[in-house]
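> everything below, folded, please.
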Amino acid sequence: MKFPLTHAELMSQAPALFTEEPHFDVSDKYHFIPTIDVINEIKANNWYPVSVSEAKVRQEDKEGYQQHLVRFRHFDDLLAPQDNAVELLLFNSHDRSKSFSISAGIYRFVCANGLVIADSVFESYKIKHLGDRENDVARAVANITNIKPKLMEKIERLETIKLSQLEKESFARSAIPLRFDKHLKVDYQDLLVPHRDEDTNDDLYTVLNVIQENLLRGNISGTNVETGRRFTSREITSISKDVDVNQGLWDIVERIASIKEPEMALAA
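Alright, predicted model coming up:
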């Protein structure tokens, strides 16, 4: 069973959540909102933080103000875990690099993959630092809570769509630009290598998770065509890059599903 993070764990893993004032470089019009206040508001709506991360900083004066991400899981899913769980994602920063936004994701327990659903499917709510936030937070949380069953139905539908070997290869080739620039050549077959028995299935949802895991966790070998040197990809640790890859993959899944089953409406 996955337990929510305690107050002490949140503080230890992401001190930026508890920053009490904005970065000195922001304008006087900047409406500062401590992230921990929003976390407590979300918890009051039956969602609990289960993981947190914050971006690394290059400038020392940005420490404590950088972008951060908190993933929440509904009380029902903590009480009775299933194979997949809908998550609520909270993004923020205190240096204007990232505005408040609340979006949706999927967590797959078998491989600990955290997907981020593309905005084309679920519209994230951008909560600007100018003005009142309370109604925005409440509406976004309520929306994700209401759409939770529909998202789980979509996952079940994706699991019914079978891909041929050629279709899996096309998926992998389409995914390469999400992670690698044009001058970095990799073998698309490497993105289809499963890391556990459960990932040998040919359904669209499983293939999505296999490709996502290989893109994000790295260890993919390739060649830099500009220098002729070999390279091995590293794990993606950037919050922004992680989200970009995830949402790009979800967009590809949408297109594949619409081709394979035109009647399947993925949009929420």
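
> all contacts plus neighbour counts: C-alpha atoms, from now on.
Fine.

> which stretch of helix or strand covers F91?
Using DSSP states H and E, F91 maps to strand 84-92.

> after that strand comes which helix or strand?
Criterion used, DSSP H and E; the element after strand 84-92 is strand 100-108.

> tell me which residues are up against that next one.
Applying C-alpha atoms under 8 Å, 6 or more residues apart in numbering, the contact partners of strand 100-108 are 83-93, 113-117, 122-129, 137, 140-141, 144.

> tell me, what residue is most central in this structure?
V116 (3.2 Å; C-alpha atoms, centre = their mean).

> I figured G222 was touching I176, is that so?
No: at 11.5 Å, G222 does not count as touching I176 under the criterion of C-alpha atoms under 8 Å.

> comparing the two, which shows the higher neighbour count?
I176 (21 against 18; other C-alpha atoms under 10 Å).

> quick one: secondary structure of that one?
Under DSSP: H, G, I helix; E, B strand; the rest coil, the three-state class of I176 is helix.

> what distance do you get for it to K126?
29 Å (C-alpha to C-alpha, to the nearest Å).

> ok, back up a step: of the contacts of strand 100-108, buried ones?
84-93, 113-117, 122-129, 137, 140-141, 144 (16 or more other C-alpha atoms under 10 Å).

> name the helices or strands packed onto the longest helix that the chain contains?
Ranked by number of residues, the top helix in the chain under DSSP state H is helix 134-158. Contacts defined by 3 or more C-alpha pairs under 8 Å, 6 or more residues apart in numbering; DSSP states H and E place helix 134-158 against helix 35-43, strand 84-92, strand 100-108, strand 125-127, helix 204-217.

> what does the second one contact?
By that I understand strand 84-92. So strand 84-92 is in contact with 35, 47, 67-74, 77, 98-109, 141, 144, 148, 151-152, going by C-alpha under 8 Å, 6+ apart.

> second chain to compare with the first, below:
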Amino acid sequence: MDTTYLASHFSRNAVGTRSDRPLTNDEIATVAPSIFALSAHESRSERYTYIPTSDVLDGLRKEGFQPFMACQTRVRTDDKRAHTKHMVRLRHADQITGREANEIILLNSHDGTSSYQMIGGMFRFVCQNGMVCGNTVGDIRVPHKGDVIGEVIEGAFRVLDGFESATRQREGMAGLALTDGEQAAFARAALALRYDDDKPAPITERQLLTPHRMEDRAPDLWTTFNRVLKT
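I've put the predicted structure just below:
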């Protein structure tokens, strides 16, 4: 399991919304109007490159990814509310409530408080402190300077292509059933990689393989892999 960090974190009092269905632009704009800013904040110089989050959002919708969560930071002055740092999380509509799903996280701002970032992967959780845990297929970061729109577009395609490769790998692992002995060998190898040989591991193979949820009991390689990594 990878641990990736957002280019900037969000405080606990960030304003946001989350739904079990795709969010409309009106619903997003109610809590995160900065996503639809039409230009950079007036405090930015001519060297600052405006990267429209709304255009990226529209493009991802065309690729089947729908926003289900959006938020932005609180600001001390109202003049920055329409340009401040914001985040959008997207999944395919039929996977929004799924345990495992391909997901894209967009992070951006129009006032210089954050660079543009797109992360793609299958995430276990996303914390407001900026930590993202899961299987990442792409992490694109673009600063707001120079002719960067091409980088944004190219980065989006790299993330989308990464999903195809990750899906094939995941399906292959899910289709391979392991015996109890093979699962134990997998856990033993994981412990050997994680801990030094001269010190006993603080956890046993059996504990490493113990499922904590009903859906984690399957004996296939993909489930075993995630069960071991989560412990």
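
> just the TM-score for the two chains, thanks.
Aligned and superposed, the two chains score 0.58 in TM-score terms (TM-score structural alignment, normalised by the length of the second structure); 180 aligned residues with a C-alpha RMSD of 4.1 Å.

> re earlier: and of the helices and strands packed on helix 134-158 of the first structure, who's closest to M11 of the first structure?
helix 35-43 (9.6 Å; C-alpha to C-alpha).

> D251 of the first structure and F171 of the first structure, how far apart?
Using C-alpha to C-alpha, D251 of the first structure is found at 11 Å from F171 of the first structure.

> ok, the two, which is more surrounded?
Higher neighbour count among D251 of the first structure and F171: F171, with 23 against 17, using other C-alpha under 10 Å.

> filter the contacts of strand 84-92 of the first structure to the buried ones?
Buried among the contacts of strand 84-92 of the first structure (16+ other C-alpha under 10 Å): 35, 47, 67-74, 77, 98-108, 141, 144, 148, 151.

> can you pull out the strands in the stretch 151-268 of the first structure?
184-186, 221-224, 230-232 (DSSP state E, counting those that start in this stretch).

> CSV please, covering these and showing distance to K56 of the first structure.
Listed next are these as CSV, based on distance: least, C-alpha to C-alpha, whole Å:
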stretch, distance to K56 of the first structure
strand 184-186, 25
strand 221-224, 25
strand 230-232, 22
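
> hmm, back to that, K56 of the first structure is nearest to which of the helices and strands packed on helix 134-158 of the first structure?
Of these, nearest to K56 of the first structure by C-alpha to C-alpha is strand 84-92, at 14.0 Å.

> what residue of the first structure matches up with T24 of the second structure?
For T24 of the second structure, the aligned residue in the first structure is T6 (criterion: TM-score structural alignment).

> hang on, the earlier thing: contact partners of the longest helix of the first structure?
Contacts for helix 134-158 of the first structure (C-alpha under 8 Å, 6+ apart): 38, 42, 45, 84-86, 88, 102-104, 124-125, 127, 203-205, 257, 266, 268.

> what of stretch 79-86 of the second structure?
By C-alpha under 8 Å, 6+ apart, stretch 79-86 of the second structure touches 32-37, 40-41, 70-75, 107-111, 113-114.

> ok, now with 6 Å
Outside of stretch 79-86 of the second structure, the residues within contact range by C-alpha atoms under 6 Å, 6 or more residues apart in numbering are P33, S34, H41, C71, Q72, T73, L107, N108, S109, H110, D111.

> alignment lookup: R47 of the second structure to the first structure.
For R47 of the second structure, the aligned position in the first structure is K29, judged by TM-score structural alignment.

> how much space between that match and E21 of the first structure?
K29 of the first structure is 13 Å from E21 of the first structure, by C-alpha to C-alpha.

> now S103 of the first structure
Using C-alpha to C-alpha, S103 of the first structure is found at 24 Å from E21 of the first structure.

> try S99 of the first structure
Using C-alpha to C-alpha, we find S99 of the first structure at a distance of 15 Å from E21 of the first structure.

> how about Y30 of the first structure?
Y30 of the first structure is 11 Å from E21 of the first structure, by C-alpha to C-alpha.

> now do R196 of the first structure
Distance, R196 of the first structure to E21 of the first structure, using C-alpha to C-alpha: 45 Å.

> these two: who's more crowded?
Each of R196 of the first structure and E21 has its neighbours counted (other C-alpha under 10 Å); E21 has more, 13 against 10.

> and the gap between that one and I33 of the first structure?
Going from E21 of the first structure to I33 of the first structure by C-alpha to C-alpha gives 8 Å.

> mind giving me the packing neighbours of whichever strand or helix holds A29 of the second structure?
Here A29 of the second structure, judged by DSSP H and E, is contained in helix 25-31. Taking 3 or more C-alpha pairs under 6 Å, 6 or more residues apart in numbering; DSSP states H and E as contact, there are no helices or strands that helix 25-31 of the second structure lies on.
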